[in-house]
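S.K.: how would this look folded up:
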Amino acid sequence: MLSIKIKAGSLTNLTDARYFSAWEVEWLGFNLSTGEENTIAPLQVAAMREWVEGPKIVGEFSLSAKDDILQQVADLRLDAVQVGMFTDLATVMDLSYQLPVIKEIVVEKTTTTGDIEFMLTHFAPHVSYFLLNFDKGGFGWNDVQNGAILNASIVQDFCQRFPILLGIGIQASELPSMLEYLQPAGLHLLGGEEEKTGVKSFDDVDELFEQLSLVVGQK
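M.R.: Purely as a prediction, here's the structure:
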């Protein structure tokens, strides 16, 4: 049993889906937006979900229209949706009447504390979780600690006040101390490409999961 909720995102292959399912993560996420990196065809998602059980299936959408999202929800029997940085409040509200919504907030070099605060407070009544995504900007826990992007106390404050899933690069050895300090609602881990069909190394992720299985307590 893991000590914190995990969302595995941008999955593109069954190897990843089965691996994360075996670790009993909370969500498996599939990028259903067209024309983006790590997108996956709806038919592939439908086929994969027949091979995994346990995690909730999340459709990840960036700027898709509400009707297109709801069509995929119906076709793929999605358990939740993740919407992008620029999805407007009206769309999020409409979706939230149908199923749980995760709202992504991408943290970049130009992102200010006020920018994030505004989005969190603006959308909080209508989402189940926020994905605070440092990965897309290329930032890790090290950058937060040394103040290169936001700072640790600011991120801690956000995690204490809002249901945050944290997407951030970190060494396995630093994971317990980061979780103890920030206490996020969960973590966001990324899938990746297979070396060849059915073959992939999970050494780095294994170390993270081993640490997670040892961490005591859950927010």
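S.K.: Could you use CA atoms for every contact and neighbour count after this?
M.R.: Will do.
S.K.: Would you map the strands across this protein?
M.R.: 5-9, 27-31, 56-60, 80-83, 101-106, 129-133, 164-167, 186-190 (DSSP state E).
S.K.: Let's see this one next, to set against the first:
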Amino acid sequence: MALKTFVKVGSITNLSDARYCAGMGVDLLGFRVIEGQENYISPKSFQEIRGWVTGPQIVAEVYGITHADQLVAILENYRPDYLEFGKKEWRVLKDHISLPFILSIDTGETLASIETEPNFILVHERSDLAQLANDHEILLTVESTENIQRIDQQYIHGIALSGSNEIKPGLKQYNELSEILELLEEDN
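M.R.: Here you go, the predicted model:
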């Protein structure tokens, strides 16, 4: 299957989400890799999921990282293609980043203190997308099908969605995630 736009799905916590997203043609799958953070997935659980999924590139979401030396274990245990973090984590990691990265910025934040260029900028609904898009590849956070229909595609490279927890292993309701991905399917 092919999607009409570049898609990243983050906060993946289960095999159901990972396989569904891979089957739908999602480009990037993100996993929270800092213990103690919401939606954290252990290296063991990640490896079990990774063994069943092919296609998407892997993003290690390192929100909450406090020391650069934590990065060594993350790179070894998760073998990500990208890192994702906010400006707080940037200050911790800036001299240790060896992979392409996605920088998440909040409304009103600027990129003035970032010395290198992120591969993507993850933004939430913002009015200044046009200004950011002049110099950066933008991934816009989308939470509902209503948001998809209001997106001005000319300013974004793609969208970012979030996975959700399973009711129990193998039992899952996809609701918004599946509706959004189905809206993005290429017409055959």
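S.K.: coming back round to it: for the strands of structure 1, could you give me CSV that also reports distance to Phe209 of structure 1 and mean neighbour count?
M.R.: Putting the strands of structure 1 into CSV (distance: least, CA to CA, whole Å; neighbours: other CA atoms under 10 Å) gives the following:
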stretch, distance to Phe209 of structure 1, mean neighbour count
strand 5-9, 10, 23
strand 27-31, 15, 26
strand 56-60, 19, 24
strand 80-83, 23, 25
strand 101-106, 22, 24
strand 129-133, 19, 24
strand 164-167, 15, 26
strand 186-190, 10, 21
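S.K.: closest one to Gln44 of structure 1 among those strands?
M.R.: strand 27-31 (9.8 Å; CA to CA).
S.K.: Show me what Val72 of structure 2 aligns to in structure 1.
M.R.: Under the alignment (TM-score structural alignment), Val72 of structure 2 pairs with Leu70 in structure 1.
S.K.: how far away is the closest residue to its match other than its chain neighbours from Lys103 of structure 1?
M.R.: Of all residues not flanking Leu70 of structure 1 in the chain, Leu95 sits nearest, at 7.7 Å (CA to CA, 6 or more residues apart in numbering). According to CA to CA, to the nearest Å, Leu95 of structure 1 stands 11 Å off from Lys103 of structure 1.
S.K.: again, but for His126 of structure 1
M.R.: 9 Å.
S.K.: can you give me the helices for structure 1?
M.R.: Chain-ordered helices for structure 1, with DSSP state H as the definition, fall at 14-22, 42-49, 66-76, 89-96, 113-123, 141-145, 152-161, 175-182, 203-214.
S.K.: can you tell which of those is closest to Phe130 of structure 1?
M.R.: helix 113-123 (7.7 Å).
S.K.: Buried residues of that closest one, list them for me.
M.R.: Applying a neighbour-count criterion of 16 or more other CA atoms under 10 Å, one finds 116, 119-120, 123 buried in helix 113-123 of structure 1.
S.K.: residues contacting Lys172 of structure 2?
M.R.: Residues in contact with Lys172 of structure 2 (CA atoms under 8 Å, 6 or more residues apart in numbering) are 16, 165-166.
S.K.: for the buried residues of helix 113-123 of structure 1, which one is nearest Arg49 of structure 1?
M.R.: Out of the buried residues of helix 113-123 of structure 1, the member with the shortest distance to Arg49 of structure 1 (by CA to CA) is Phe123, at 29.6 Å.
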